[in-house]
Each structure stands twice: as structure tokens, then as C-alpha cells.
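*Asks:* Here is a sequence together with a model predicted from it:
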Amino acid sequence: MFSALADHACARFDRVMRHGLRRVLMQRNELDRLARAEHERRLEAVGRYTDPAVLAEPDRMLAPPDAPPRLAPLSVRRLADGRATHFTFASPYRPRDPDYAREYAGYDRVDTVHLHAWQHDRPAPASILLAHGWCVGHRRLHEIEFSISTLYRDLGLDVYFYVQPYHSARKPTSARFSGELFPSTDLVRTNEAFIQTAQDVRAAITAILRHSPAPLGMMGSSLGGYTSALIASIDPRLSFVVPIMAPASFAYLLWDHGEGDPFRRQAEALGMTRERFHQSWALHSPLSYAPKVPWERRLVVTARGDALVTDAHADLLWEHWQRPRRFRFAGGHFLQLGRRDYIRELGRFLAGLDIIPEVR
């Protein structure tokens, strides 16, 4: 009874936050200034990302660089049995769209990747790469969200935390807040930023596996869960994947929550439909690909009271992935009351795969 009431309360809080986030997103709605002809030109530009040949072979755009990145330690602090290091490296990404290339050149900070690492002195049985959600990205916040001390100490993992483009330390000075520019209603920028994300993350994977050949998995929440599902769909080097509260399609998510709001009315007036919107972002949707991570090494995590990434949106990914192991925790998208429960489930999951010893 209490659990159901808590989930209901968290869902109500999610709806309030969802309304606030959409209002913030609409303040920079790129559709406001687009005429139908310009919108159609943008859709033609999006065609480079949705070409069937690209979707059949996504490494044409999402491939990592051949050489591992040169990690530069920005800060290092000793731990009892290891060290915590804040690394940076140059993003390997280069814009594909010439108009966006000029826009991108005007943003500072985005071309530097920030990767936080908690590494044991002795070889760890496995490593995990974490990705955060929209509008956040500060290391200390996500140390709490992901219980990084538990991952490092109790599960014995080497832990890595990736900062998404346009967020936190990668937020351009021209942006009002972390994540304002990505994801956004700009079809081209969102595609380009996911290309950058994929290339950055895959470069980080190369660096991590160079440091330790132990199994490496990826876990992320919300936008980070979507990112984790994308990388698991295109990179066979991941040994396991745990998307948390992840939509299967960002286009479906924005569209479905936009019923009756100005953005959707403007989009519909310009000839956009739900499926056309999804197709415009098909390059980075996990629904476009068969996952590279084996079925038994996929764990989908959802919140019972999530009113942002609802069961309808999360189920699309779970069904597309052929209904792998799934875990529901108490709470909502923002108030994750049972987040420690999914960390315990992660321990059971990895122990069951013989990746780590059984955890008490």
C-alpha cells in the first residue's frame, strides 16, 4: 500500500517537472522561426542521417577513431585501494552538416570530453561506464545517483563517468543551463550531437579497454540510458548493458508528451507527423538496430511511478530487445526512491553472468 502511494506521489511530481521542462525547452523552440519551405529544407538536410545505407551500416557516421584518445589527467586523488582521476581528451567528432559546422565552431567547451575514473590499483574483474540524464552531468550528483562508491567498493568495479555534450563542464558559455542545446527541437543539432556522443563514448571504450581488458559494460539513466542502449546496439565490445528509465525513441517521447502544446501544433502545421519525426532521428534510436550485446547480458531497469519515460515508452525498447531481464524499482523519474535496489539488482545480474563474485 505504501509503495503504491509513493509511486503515485512520484508520478505526480514527474508530471509537474515534465511540464516545467517542456516550458524551458519551448523557450528555445527552433520551429518558431521556420517557414514550411525552410522546414522542408531542414528535413532534406536530415536525409544524410537517415539514408538507408547509413542505417544499415551506422559506423559510416558513428565509428570510433582508429587510435585511442590521449587522456590528460586534470586532477588525481588517492583512494584507499586506487585512485580517482578526472581525465579529458579531445573529441574525435567533426560535424557532417556544413551549416551546423559553422554553428558548432561558435560553441566553446563542447569539443573537450570529460571522463571521470575510479580505478583500482589491482586489476578489477570488470569495468562499467556511466552516462547521465538531460540537464545534469555534475560528477558529485551522479556519484550519489549511481552509488559509485558501492559500484567501486562493494562490486569491485572500475567505474567511469562520461559527461554528455552540451552538459555540465561541456556547456557552452552561450547556453543558459546544462543541456539547453541538446537534445532539442533542432533536428540537425540533435542528430549531430548524438554522432558526437557515439564517437566520444566509443573512443572512451577504446581507452578503458586499453587500460584493462576485463569485461566492460555500460549503464545510464534517462538520456544516459538511451545513450547506453544506442552504444549497445552498435558496438560489440560491450559485455553487458543496463539502460535505466530509457526511452526507445526520443522522437516518440517528445511527440507523445506534446499533445496540445505549441511545439506539436507548429510541427504538425509544418507537415510533421509522429513517424516522420521518429524517422528524422532514426540514426540514434536503438529501435533502428539489432543489439550487439547478447540477450542474457541485457538488463532493462524502469521506475514504477515514472510519468516521463512511461511504461509505454520503455516497453518499446524491452520488446525490441526480445524481453530480456527487467527490473522495476520504487519511485519516479526524478524521485528515485528505490535506486539502491537497482544497484543491488545490478550486483546479482553481474554475479549471475560470472563477471563478478557473488555479492552479499
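*Replies:* Perfect, thanks for sending it.

*Asks:* rest of the way, CA atoms for contacts and neighbours
*Replies:* Fine.

*Asks:* Can you show me the strands along the chain?
*Replies:* 72-79, 82-90, 112-120, 127-131, 158-162, 216-221, 240-244, 299-303, 325-329 (DSSP state E).

*Asks:* can you put those in JSON lines and add distance to P58?
*Replies:* JSON lines is the format used below for these (distance: least, C-alpha to C-alpha, whole Å):
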{"stretch": "strand 72-79", "distance to P58": "29"}
{"stretch": "strand 82-90", "distance to P58": "22"}
{"stretch": "strand 112-120", "distance to P58": "22"}
{"stretch": "strand 127-131", "distance to P58": "21"}
{"stretch": "strand 158-162", "distance to P58": "22"}
{"stretch": "strand 216-221", "distance to P58": "19"}
{"stretch": "strand 240-244", "distance to P58": "19"}
{"stretch": "strand 299-303", "distance to P58": "23"}
{"stretch": "strand 325-329", "distance to P58": "26"}
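
*Asks:* The structure to be compared is supplied as follows:
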Amino acid sequence: MTECPRIQPTDYCNEDLPRLSQPWWQNLPSHFHALPDHFLADNDTRWRIDYTASLDTVARTGLACMAGAAALPASLNFRQQKEERELVRFYQPFLESGDPQLFFSAPEQQPEIQYHPVSSYHFQPDDGQAHTLSFRSPFEAKNTALRERYRQHKRNGTAWAQYWKHHGEPRPTLIMIHGFVADPYWLNTRWLALPWFYKQGFDVLLYTLPFHGRRKGALAPFSGAQFFSQGMAMLNETFAHAIHDLRIFMNHLREGGTPAMGATGISLGGYTTGLLAALEKDLAFAIPNVPLVSIMDLMKSWFPVNLQFPLFHKVYDTDLAGLRKITALHSPLTWPCQMPASGRMIIGGAGDRFAPPKHTDLLRQHWNDCHVHWFPGNHLLHLDQGCYLRTMRDFMRDALAEKSIELSA
């Protein structure tokens, strides 16, 4: 049995990080991305944090090169620069409304969900069934000026998920949202020990974000490349699409009789989980795993993407606070969490340099100082994972008990 790490929730002691205040995009210091992350730890734990942090920095640089190369052609198109500045103005009234449901509105249609068999190398439960689910998404871009452009992504118009369901009555369902470029079901199945959660009594839904996996465009250089490479206006629509299609899957689960749902997600999936928690009041729990909370500040810390910031400032004719505001519509920091405090928890990596601990701590503050479980690994290498998996399970059981729902293993 893996022993728990020696990092306590109070061991993150970044005195340079200010208390979060709204509007966060104006009140975060401009050097937030460069603030150090301090942990109180013994020598052995400190060595593991520092070693995994150095590994993360190397891997991050490789991913940043891929993401930056994918985004650069659109940024250098001068005609598109002027158009992009006009397009992003459309979203400001939604941000200023104070109501996230105006932009992330509930689906108006409930399309028929198709069930498909899963490949033999995917998880096959002994006491249930695994299916791949799909539907043709009725999503339309909020900005009418972008609707035709968004429709042109034909493959992205079909939503996909994998669903593991026990025999008999529906169980509480764990919704898992993958990270940027990390969409394969087999990868997330093993990385996050999802079969173990299934054996604890949960049904499981693995959701595929837009422009990932089967939703990737035929000419995209890699899965997820089009998520961030089409400008900030399209990014807003992409997050709206992500939430819209996920809600259709959630409605399908409700219609099927699932007694409760909760969500977890890693990295970009953790960001999306935080956003979902601001929209869905009936989630039993939300557990972002190594989440980011400010896309622009994350990019500022990623070499060589950070070298493109002079171009971003030129394209959008604004400073860092203005760039944060353009992307604030989908940030979990912008909107109040709708879930009870008993359902909020965050998993953070002390050596994470993809989404550094300061991002986790900002979300902790925003979620009224909710519980954080720190592990001494990085974004990709989750050391002492067994401990946080058991902590998650116990937390999820307690959150279900708050709703008088018992989990049957």
C-alpha cells in the first residue's frame, strides 16, 4: 500500500501570491506567471518535487513548441488581426452580465445518442458494459459572424464519449475530462486509474473535448491543435461547445436514471471541470486535477510561446490585463462556484510546471479555501498517486452521502 505524501494542505506557503479579488484579470500582478512556488517539505520530499519539476520543464517546452507553431500562422495574418479585434468585442457584454448561463446556455435540443462497441484494447468491465457514445451536435456559435467558420469543422460537429456502466440500476457517474492533446481513452484509463473507480462502484463517462481525438480536423497537425490556434473569439466558442455537448451527455445520463454525477478533469480538463462547477448546481462533486485557471498567464510561463506576446498585444491592441479579460469568459475564476462546499476539492502537483501550483492555489481561494491534496510529483508523473486516489474516493463517497446517495461497490 502506497503511503501518503508528507505534504499537508497548509505546506504551500507562497507569501508573494496575493489574495484573489475581482475582477481577477485586473488584480493579479503582471508578474504572476513568474512568482515562485514554495512548499514546506522534508529533504526527501523536496528532492522529489525539484526533480519532477525539472522533468516537467523539459516536457513543457516541447509541447509549447508544438502549440506555438500551430497558432503562429493565424497570428501573422494581418487581415485576420483586424477582424479578430472586432470579433472579441462581441463577448464583453456576456462577461459583464455577471451570469455565465447567458453565454454557456443549456442545450435547446436533446439529440439521439448512438451506442457503438468499443475496441478490444479498451477497458472491458466484467460486471457491466463499455460503449462509445456519439451524437451530431446541434451547437451553433453564439457569435453569428463565426457560425459558418465554426460549421466548417465537420468532424468537430460530432460529440464523442466512452461510457462504462454496471449491470442493473444506474450508479453514480464519474465524468472524466482529459487534458490538452491527451484525449485517448486508453491513456486516461491507465493514467487516472479509472477502472479502479469503476470497481469502487461508479459508472464512468470519458468525455472528448472539441478538436480532439475523432473531433480533430483531417489536416490538423496533432489532436487538439485547433483548440487554441484559431484566435480568442473561436476559443470562446470552443469552450461554449465543450460545455454544450457535455451537458447533452449529462442530460442523457439523467434520463437513464443516474442518481448523481460528479466531474474530474486533468489540466485543461481541470479548467473545464472548474467552469462546469460554475454552471451545474446538481453536481455531487468537482475535483479538478492539476488545473490551470488563467490561460494567458500560463502561456506567459511557457517558453517559447511567451515570445509571441508582443504579437498578441499588437493583434488585440491591449495589455496583459486586457488579454486576460478576453479569455476570462471561460475561466473558473470569473464565476461563483454553484456547488456546495462539501463537493469541492482540488488535486495539485507540487512539482508541476505545466500548470504551476499557484494556479491551484488561486482556484482554492476562489472556492472558499476548499481542500487541496498535494502530491510530490509533476503534471505528468503523479507520485504517491495511490494516496490521492483513495482521498478522492473517500471525498466522493462523502459528497454522495450529503445527497443521501449510497455507493455500492
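*Replies:* Received it, and whenever you're ready, just let me know what you need. All figures in this text were calculated on a predicted structure; none of them were measured in a lab.

*Asks:* returning to what we had before: point out the most buried one among the strands of structure 1.
*Replies:* Mean neighbour count (mean count of other C-alpha atoms under 10 Å) peaks for strand 240-244 among these, with a mean of 27.

*Asks:* and it, which stretch of structure 2?
*Replies:* Across structure 2, the stretch matching strand 240-244 of structure 1 (TM-score structural alignment) is residues 285-289.

*Asks:* Same question for stretch 337-344 of structure 1.
*Replies:* Counting by TM-score structural alignment, stretch 337-344 of structure 1 corresponds to 383-390 in structure 2.

*Asks:* what's in contact with the match of strand 240-244 of structure 1?
*Replies:* Contacts to stretch 285-289 of structure 2, defined as C-alpha atoms under 8 Å, 6 or more residues apart in numbering, come from residues 261-267, 269-271, 273-274, 277, 339, 342-348, 392, 396, 399.

*Asks:* One more: stretch 31-41 of structure 1?
*Replies:* By C-alpha under 8 Å, 6+ apart, stretch 31-41 of structure 1 touches 185-186, 263, 266-267, 270-271.

*Asks:* Can you flag the buried ones in those?
*Replies:* 185, 263, 266-267, 270 (16 or more other C-alpha atoms under 10 Å).

*Asks:* before we move on, back to that, wait, which of the strands of structure 1 is closest to S3 of structure 1?
*Replies:* Nearest to S3 of structure 1, of all the strands of structure 1, is strand 325-329, at 10.1 Å by C-alpha to C-alpha.

*Asks:* helices or strands up against the closest one?
*Replies:* strand 299-303, helix 339-352 (3 or more C-alpha pairs under 8 Å, 6 or more residues apart in numbering; DSSP states H and E).

*Asks:* and that strand, how far out from the chain's middle?
*Replies:* Averaging C-alpha positions (C-alpha atoms, centre = their mean, to the nearest Å) puts strand 325-329 of structure 1 18 Å from its chain's average.

*Asks:* now that strand against strand 240-244, angle please.
*Replies:* Interaxial angle of strand 325-329 of structure 1 relative to strand 240-244 (axes from the mean of the first three to the mean of the last three C-alpha atoms, to 10 degrees): 30 degrees.

*Asks:* Contacts for strand 325-329 of structure 1 next, please.
*Replies:* 296, 298-304, 336-339, 341-342, 345.

*Asks:* Quick check: the two most widely separated of the residues you listed?
*Replies:* E296 and L337 (26.8 Å).

*Asks:* In structure 2, point out the residues matching stretch 293-310 of structure 1.
*Replies:* With TM-score structural alignment applied, stretch 293-310 of structure 1 matches the range 339-356 in structure 2.

*Asks:* likewise stretch 133-140 of structure 1?
*Replies:* Taken onto structure 2 by TM-score structural alignment, stretch 133-140 of structure 1 occupies residues 179-186 there.

*Asks:* What residue in structure 1 is paired with G224 of structure 2?
*Replies:* Aligned against structure 1 - with TM-score structural alignment as the criterion - G224 of structure 2 pairs with G179.

*Asks:* Quickly note the distance from the nearest residue to that match once chain neighbours are set aside to K171 of structure 1.
*Replies:* Leaving aside its sequence neighbours, G179 of structure 1 sits nearest to C135 (C-alpha to C-alpha, 6 or more residues apart in numbering; 4.4 Å). From C135 of structure 1 over to K171 of structure 1 the distance is 10 Å, taken as C-alpha to C-alpha, to the nearest Å.

*Asks:* How about R12 of structure 1?
*Replies:* 30 Å.

*Asks:* same deal with V201 of structure 1?
*Replies:* 17 Å.

*Asks:* Check L31 of structure 1 too.
*Replies:* Distance from L31 of structure 1 to K171 of structure 1, by C-alpha to C-alpha: 22 Å.
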